[in-house]
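*Asks:* mind folding the following:
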Amino acid sequence: EGMYATVVEMVRKSNGQRVAVKRMKKKYNGWDQCAKLREIKSLVRLRHPNIVKLQEVVREKNTLYLVFEHLDRNLFEYLQKECQGKPMEPLMVRNFMFQILQGVFYMHSRGFFHRDLKPENILLRGEQVRIADFGLAREIRSRPPYTEYISTRWYRAPEILLRMPKYGPPVDLWACGAIMGELFTTNPIFPGSSETDQLHKVCALLGSPTHQTWPFGMSRAKQIKFSFPSFKVNRMSEIIPKCPQALQLMQALLRYDPRRRVTAGQALRYPFFQVGTDLPVEKKGGEEMLLNSLASDVLRPPATPAAAHSGGGAPRRRLGVTAVKDAQGPVLASMVLNARHKP
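*Replies:* Next comes the predicted model:
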């Protein structure tokens, strides 16, 4: 149960396929209104192995349903159940971050940025990653000002914490850095209780920004009468004490100045992701095959929408998903609620 929608796990009667059905709380009177929904606008154009697949969009009695592929759990649940407070091995961090950054790179290359990356929005099937929940996604070409209060606070970039009206794709890379730190520690690295406390925790770990490292941020802080706490030491090595390649990448993802923050494409070329790089644990069999197979999909073009449905029954419009349609009967009649429903 969320603020804008309810998600339940269901099973298609026709083939036993499990799906996740998202029921929007807002009422939609027509398809023109539905087409403006950010989640639909983005996902019909984003077809990539590391982005969740939107299978079907259905409107029934002004209620909108989004039908997604089903995945086992999210990254937060994985950290809680599998790691149980124990640090994740660098090889596993590399696997997860490689896939997350591939999805982000593709998303940005297609003209969207997510704005709400966090472990709960990273879905897993085994060790395969899908980025999900595009409800806050924006087109890169859209004009500012943007919403100030976006993304979960712990993964919010400093330019948003300072309420800058203009920001862009670098906010997703900051979130990736925060997620990467959490994979190593199994705990949020910036667990602020307020926006002010959030900035305090960022400075305590990274050291405070200066006029040299983030001139525009310092000017913005002065404009809104905010004083950065004084922390001179960067303590990132305490989080990753034995993996310099990972530390190098995290430092690049968590730069204060968004203009100097690494892009997703640049991040994917960092030594941390080079197969054969010595990491401080024994290699697991099959990792090179996994990374190489994933790398081949980095720039895979989106699937071409299928031809329009020409048979009888409910009218359908193809928009890069299985079907977009007005329901002729109860939309959930073709599915049954799974006992393992997802609130």
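*Asks:* CA only for contacts and neighbour counts going forward, please
*Replies:* Fine.
*Asks:* the residue nearest to Leu75 when sequence neighbours are not counted: what's it in contact with?
*Replies:* Among residues not flanking Leu75 along the chain, Pro119 sits closest, at 4.8 Å (Cα to Cα, 6 or more residues apart in numbering). Going by Cα atoms under 8 Å, 6 or more residues apart in numbering, Pro119 touches Asn74, Leu75, Phe76, Ile179.
*Asks:* top of the residues you listed by number of neighbours, please.
*Replies:* Ile179 (28 neighbours; other Cα atoms under 10 Å).
*Asks:* next up, for comparison:
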Amino acid sequence: MQGNTRQQLPNARYFHSNMQAVNIPLEDTAYRIHIPSEEPEIPRILSCQTDQEVYVLPFVESSSDPAPPPRRQVLSILSPQHPCAYDIIPSKPYKDLDHHAPGWGRVYFGIILPQVDDGMYQEPSPETVSFVAIKRLNKRVVNEALLQGKKENPYVELLRMQTLGDNIHVLGCFDALQDETYLYIVMPFCEEESLVECIPWMSGAGLEEGQVRKYYEQILENLFYLRSHGICHRDLSPDNCMLHQGRVVLTDLAMSFRVPHDNDIVQRSSTFGKPAYLPPEVFMQFPFSAYGCDLWSSAVILFNLLTGEVLYEHPHFNSILFRYFVLARGIASTTFNERMMEVLMDPDLNEGQSFTLQRATQVVMGLNPAYLQLLDGMLQVAPQQRWTAEQVHEHLSRLP
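*Replies:* Down below sits the predicted model:
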């Protein structure tokens, strides 16, 4: 049975514009949103501000097949090279992005409506439906934040998705569109969400060892992929590791930067990323290795996967977890050493911290020694003593 066919209302309004110059404090600003024509215009997109401006495609009534209720918004691509529209699903709650800045944007979830005629779109069948995630960003809020020095740059994220996004290592995008108010990034919908949802946090155990190895080998492969293109992610965490079609793909490269081919040492930089995944030299704003920074973050993710625990709140001496697991080497010990005991006997240790340490310690001491050796090699305080990505790969390849 064919899907329901829907037609545009004649009063729909459209907008198109040229990219406005924005002074962005990052090096990757020379880009243009991809379009199929030679004209230097952004693809047209429907404004979703009011009912008069929204591209409403009502269902055609059918006596034999009751029409489902219309969805609330449709983003339509007008170019003949893109014969489809994106229909937002109201039953799927949107994800608010205001943690970046008030009014930053939202992520909606929708489906692709294939075009069957001029202005006509077809409701796909359950067997052929393709789901998408639509990130809608307020350009004014984003540009003001960038001018004030915000490091997370969605224009750089879009650039990475378009140039590196293969949906195997880095999540790509189907389309990049804008109207007068918003930038829209249309991406594949990741049904399995991120590693955050997979990790059994604070349960006294991590994931099954085989699953951990599979996920981590894919993360490491993704880092090799970024390095082959001269890119440092700079914000690697479980939130930015999505599960798409059974494998881990990297997302949110909004803080990424291009690394000089002859030297990956960054002399100075303000703090960026999530403190719980930063190496100590980055947190302290010392010179750091760009690729080494990503590898350290991946080691912290490996610890999360193996234990279900947070390794530390921030990589500094005043973090009791950092003192215990990294400075006192509790990360790789199957027995208590003197420095670990000093931390455990600290009179300033409160009841909650003591309980967290005891639970995490029990999990760590029950880990496969091969993974303890791996964590020990990757999480050395001195950068020059840490394992390289090649050493990590070789170690993993020797595991049974």
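*Asks:* returning to that earlier point: the second structure: which residue goes with the residue nearest to Leu75 of the first structure?
*Replies:* Pairing criterion TM-score structural alignment: the partner of Pro119 of the first structure within the second structure is identified as Pro238.
*Asks:* gap between that match and Gln373 of the second structure?
*Replies:* Separation of Pro238 of the second structure from Gln373 of the second structure (Cα to Cα, to the nearest Å): 22 Å.
*Asks:* check Thr307 of the second structure too.
*Replies:* Applying Cα to Cα, the value for Thr307 of the second structure to Gln373 of the second structure is 15 Å.
*Asks:* show me the contacts for the residue mapped onto Phe189 of the second structure from the first structure.
*Replies:* Correspondence of Phe189 of the second structure to the first structure, assessed by TM-score structural alignment: His70. His70 of the first structure sits next to Glu9, Arg18, Val19, Ala20 when contact means Cα under 8 Å, 6+ apart.
*Asks:* which residues in the first structure form helices?
*Replies:* Shown for the first structure, the helices assigned by DSSP state H span residues 31-35, 38-43, 75-78, 90-109, 158-161, 170-185, 195-206, 215-223, 244-253, 264-267, 287-295.
*Asks:* can you give me the strands for the first structure?
*Replies:* Applying DSSP state E to the first structure gives strands spanning 5-12, 18-27, 54-60, 63-69, 73-74, 112-113, 122-125, 128-131, 138-139, 316-317, 323-326, 335-337.
*Asks:* most tightly surrounded among the helices of the first structure?
*Replies:* helix 170-185 (a mean of 24; mean count of other Cα atoms under 10 Å).
*Asks:* over which residues of the second structure does that one lie when aligned?
*Replies:* Alignment of helix 170-185 of the first structure against the second structure: residues 292-307, by TM-score structural alignment.
*Asks:* tell me the gap between that stretch and the middle of its chain.
*Replies:* Stretch 292-307 of the second structure sits 15 Å away from the centroid of its parent chain (Cα atoms, centre = their mean, to the nearest Å).
*Asks:* leaving aside the residues next to it on the chain, what's closest to the corresponding residue of the first structure for Ala205 of the second structure?
*Replies:* Using TM-score structural alignment, the partner of Ala205 of the second structure in the first structure is Lys86. If the residues on either side of it in the chain are set aside, Lys86 of the first structure comes closest to Thr186, at 6.9 Å by Cα to Cα, 6+ apart.
*Asks:* please apply the same query to Asp116 of the first structure.
*Replies:* Ser151 (4.2 Å).
*Asks:* what does Val141 of the second structure give?
*Replies:* Nearest residue to Val141 of the second structure in three dimensions, chain neighbours excluded: Trp104, at 5.8 Å (Cα to Cα, 6+ apart).
*Asks:* for the residue nearest the centre of the first structure, what are its contacts?
*Replies:* When Cα atoms, centre = their mean is applied to the first structure, the residue found nearest the centroid is Leu117 (3.6 Å). Applying Cα under 8 Å, 6+ apart, we find Leu117 of the first structure in contact with Ser151, Tyr155, Asp172, Ala175, Cys176.
*Asks:* my read: the second one touches Ala178, true?
*Replies:* Read it as Tyr155 of the first structure. Yes. Between Tyr155 of the first structure and Ala178 there is a contact under Cα atoms under 8 Å: 5.9 Å.
*Asks:* between the two, which contacts overlap?
*Replies:* Phe190.
*Asks:* and the residue nearest to the centre of the first structure, how close does it get to Leu43 of the first structure?
*Replies:* Separation of Leu117 of the first structure from Leu43 of the first structure (Cα to Cα): 15 Å.
*Asks:* now which residue in the second structure aligns to Lys25 of the first structure?
*Replies:* Per TM-score structural alignment, Lys25 of the first structure is aligned with Asn138.
*Asks:* contact partners for that match?
*Replies:* Gly103, Trp104, Gly105, Thr181, Tyr182, Leu183.
*Asks:* circling back to that earlier point, chain neighbours aside, what residue packs nearest to the match of Phe189 of the second structure?
*Replies:* Nearest residue to His70 of the first structure in three dimensions, chain neighbours excluded: Val19, at 4.5 Å (Cα to Cα, 6+ apart).
*Asks:* pretty sure the one you found contacts Glu9?
*Replies:* Yes. Here Val19 of the first structure lies in contact with Glu9, judged by Cα under 8 Å, at a distance of 5.9 Å.
*Asks:* who's more crowded, the two?
*Replies:* Using other Cα under 10 Å as the criterion, Val19 of the first structure and Glu9 rank with Glu9 on top: 23 against 20.
*Asks:* how much space between that one and Gly181 of the first structure?
*Replies:* Distance from Glu9 of the first structure to Gly181 of the first structure, by Cα to Cα: 30 Å.
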